[in-house]
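Novice: model this:
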Amino acid sequence: MENQAVITEVENGVAVITLNEPKSLNSLSVEIVEGLTKSLQSIKHDPTVRAVILTGNGKAFCAGGNIKSFSSITSAASGRKYMHETGGFIKDLVQMEKPVIAAVNGYAVGAGFSIAIACDFVIASPHSKFALGFHKVGLVPDLGGLYHLPRMVGMARAKELAFSDRTLSATEAKEYGICLEVVEEEQLLIRAMAMASSFASSPTIAIGLAKGILNRSFESSLEDVLREEGMVQGISFTTEDHKEGVRAFIEKTKPTFTGSYS
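Specialist: As a prediction, the model looks like this:
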């Protein structure tokens, strides 16, 4: 599960995915896209992985698309093909039934910003910077940025960030609701690992089912959510984690969840 551009390490139920082309600020090269796609597809089907951390090596989380490669896009058809080939992993990232934490260690710009906010949580170091910046090269925000951003910050702020060259500091990103926490750089992965480990020891089937409903909640009616809650609760009742939780509650002990069905 490892190549030169993307390194994936799994330990104690947590997968740490590191974008590893620091010289290019982890911009979306073919190698990074292929490595990230392969890693996410493998992880989502791996029952031993119960939480995920996505981060970058060097000064950036991800500096966005590889602008030098854009000159090869000469038609609307080739542009759509490029987007299809580049952004397919976003669905795997969003729909993965496991908590995903973006540990943003520097620049999260353009598509890198979109990738960060596609994760369930964003934790950043104080020196991190967040910007869409697509207008600088005459493009539209992509990789789900126009979907996730207004849900995080509201429509007016989303439009401000999409229409301007506004760059947010880590502190501003936290004030906007983009970052859950800002921690010192040397504590970033430590904090992300602590959070991921907590999730990994939780009833991850129930978490994954809840995540799916929450991801769809803004487009759902109350009736839709109530119906889905009933369906996934029925599934949750069949898990070993439910039985373990009930046992521990009755016996007043700490539960040991395994993320498995009966």
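Novice: only C-alpha atoms for contact and neighbour calcs from this point on.
Specialist: Fine.
Novice: residues contacting I101?
Specialist: Taking C-alpha atoms under 8 Å, 6 or more residues apart in numbering as the definition of contact, the neighbours of I101 are 52-54, 119-123, 192, 196.
Novice: Among the residues you listed, which one has the most neighbours?
Specialist: Comparing those by number of neighbours (other C-alpha atoms under 10 Å), V52 comes first, having 32 neighbours.
Novice: Show me the strands in the stretch 151-262 of the chain, by range?
Specialist: Residue ranges of the strands in the stretch 151-262 of the chain, as given by DSSP state E, counting those that start in this stretch, are 168-169, 181-182.
Novice: which outside residues touch the first one?
Specialist: In this case it means strand 168-169. By C-alpha under 8 Å, 6+ apart, the surrounding residues in contact with strand 168-169 are 126-131.
Novice: Go ahead and confirm S236 touches E244.
Specialist: No: using C-alpha atoms under 8 Å, S236 is not in contact with E244; the gap is 11.9 Å.
Novice: before we move on, back to that, list just the nearest of the contacts of I101 to E219.
Specialist: Taking C-alpha to C-alpha as the measure, D120 is the one of these closest to E219, at 17.7 Å.
Novice: run this one through as well so I can compare:
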Amino acid sequence: MPPSVMFETRGTIAYVTLNRPERRNGLTPEMLREVYETLLRADDDKNLSVLVVQGAGQDFCVGADLNNMTARLAAGKAGQPDVLWFNVSLLLHQMRPVTIAAINGGCAGAGLGWALACDLRIASTTSRFNSAFLDAGAPGDMAAIWFAGRLLGGAAARALFFNPEKFDAETALRTGLVQSVYSLEDFTPELDALVQRLANRPAAVLAAMKANFLDAERLPLKDYIVVETDRHLALMRARASGPTVQTPVDHASTGSVK
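Specialist: Below is the predicted model of the structure:
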């Protein structure tokens, strides 16, 4: 059987592909573990500057595979996922590379949480979104509510989760859930162009900018300005010294999920 999660690197770019297209990339416990472990490896690779999460076939990810879960329960083989595996969203949000969710087709439940956790989200016109948790009798996971509240605002996030219903890519664009929407024909070329534009930027600058965003979420302004200025001046000094100088980004302030 083909792997349910595929990982590929092309220079400084990594691609994580959810690969159960026959089940609309619905998640199993094994798949959840594989994504978590794959992202841990990617975060350890200091050569990477951009990471794309995408789905094989015609969907991004429709959340947990409830049929798989039901079959496991009936067979007495359900088991409990390791709580660490639910840190996929935390990794996508905090890891060094800029993360991009390439959303095509269905994006719901845990898949929506993962998309919201990424730094950038682009969608095709075939994309369909749904929080879906309440319909499945679940309160939510993968920090979907945490991200939705910050991206959309509290009222819009509550409407999205307390009144689960499908909405299209144009609605997602209008509400700010995604940054761009492309036709199915243009989706892959536009994704490639975005990824390449980012990959052509200095990796240290991308990492420092992402660290700034993470610190901005947790620090008061007077403290944030200190760490932002330190990073800025360090990189400007490195730039003045020549292209061979490498300036590491201090990730201690952003925390760790390892």
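Novice: coming back round to it: let's have the contacts of strand 168-169 of the first structure in JSON lines, adding secondary structure, distance to Q95 of the first structure and neighbour count.
Specialist: Rendered in JSON lines, the data for these read as follows (DSSP: H, G, I helix; E, B strand; the rest coil; distance: C-alpha to C-alpha, whole Å; neighbours: other C-alpha atoms under 10 Å):
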{"residue": "P126", "secondary structure": "coil", "distance to Q95 of the first structure": "29", "neighbour count": "18"}
{"residue": "H127", "secondary structure": "coil", "distance to Q95 of the first structure": "29", "neighbour count": "18"}
{"residue": "S128", "secondary structure": "coil", "distance to Q95 of the first structure": "26", "neighbour count": "22"}
{"residue": "K129", "secondary structure": "strand", "distance to Q95 of the first structure": "26", "neighbour count": "23"}
{"residue": "F130", "secondary structure": "strand", "distance to Q95 of the first structure": "23", "neighbour count": "26"}
{"residue": "A131", "secondary structure": "strand", "distance to Q95 of the first structure": "24", "neighbour count": "24"}
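Novice: Aligned to S49 of the second structure, what sits in the first structure?
Specialist: Structural correspondence for S49 of the second structure with respect to the first structure (TM-score structural alignment): R50.
Novice: Tell me which residues touch A216 of the second structure, please.
Specialist: Y224.
Novice: ok, and the contacts of I101 of the first structure in the second structure?
Specialist: Comparing those with the second structure on both residues aligned by TM-score structural alignment, their matches' C-alpha atoms under 8 Å, the contacts found in both are 52-54, 119-123.
Novice: quick check, nearest of those to I7 of the first structure?
Specialist: The shortest separation between I7 of the first structure and any of these is 10.2 Å, and it belongs to L54 (by C-alpha to C-alpha).
Novice: The closest one: what's it in contact with?
Specialist: Taking C-alpha under 8 Å, 6+ apart, we find L54 of the first structure in contact with 16-19, 100-103.
Novice: Which two among these are spaced furthest apart?
Specialist: That would be L19 and V100, which, of these, are the farthest apart (C-alpha to C-alpha) at 14.9 Å.
Novice: rewinding a little: tell me if I'm right that the match of S49 of the second structure and V10 touch.
Specialist: No: the pair R50 of the first structure and V10 does not pass the contact test of C-alpha under 8 Å, sitting 9.9 Å apart.
Novice: picking that back up, residue contacts, the match of S49 of the second structure?
Specialist: Contacts were defined as C-alpha under 8 Å, 6+ apart; by that measure R50 of the first structure touches 13-15, 98-99, 199-201, 204, 259.
Novice: make it 6 Å
Specialist: Shown here is R50 of the first structure, whose contacts under the criterion C-alpha atoms under 6 Å, 6 or more residues apart in numbering are 13, 98, 200.
Novice: Look up how far I7 of the first structure lies from it.
Specialist: 18 Å (C-alpha to C-alpha, to the nearest Å).
Novice: now do L149 of the first structure
Specialist: Distance from L149 of the first structure to I7 of the first structure, counting by C-alpha to C-alpha: 27 Å.
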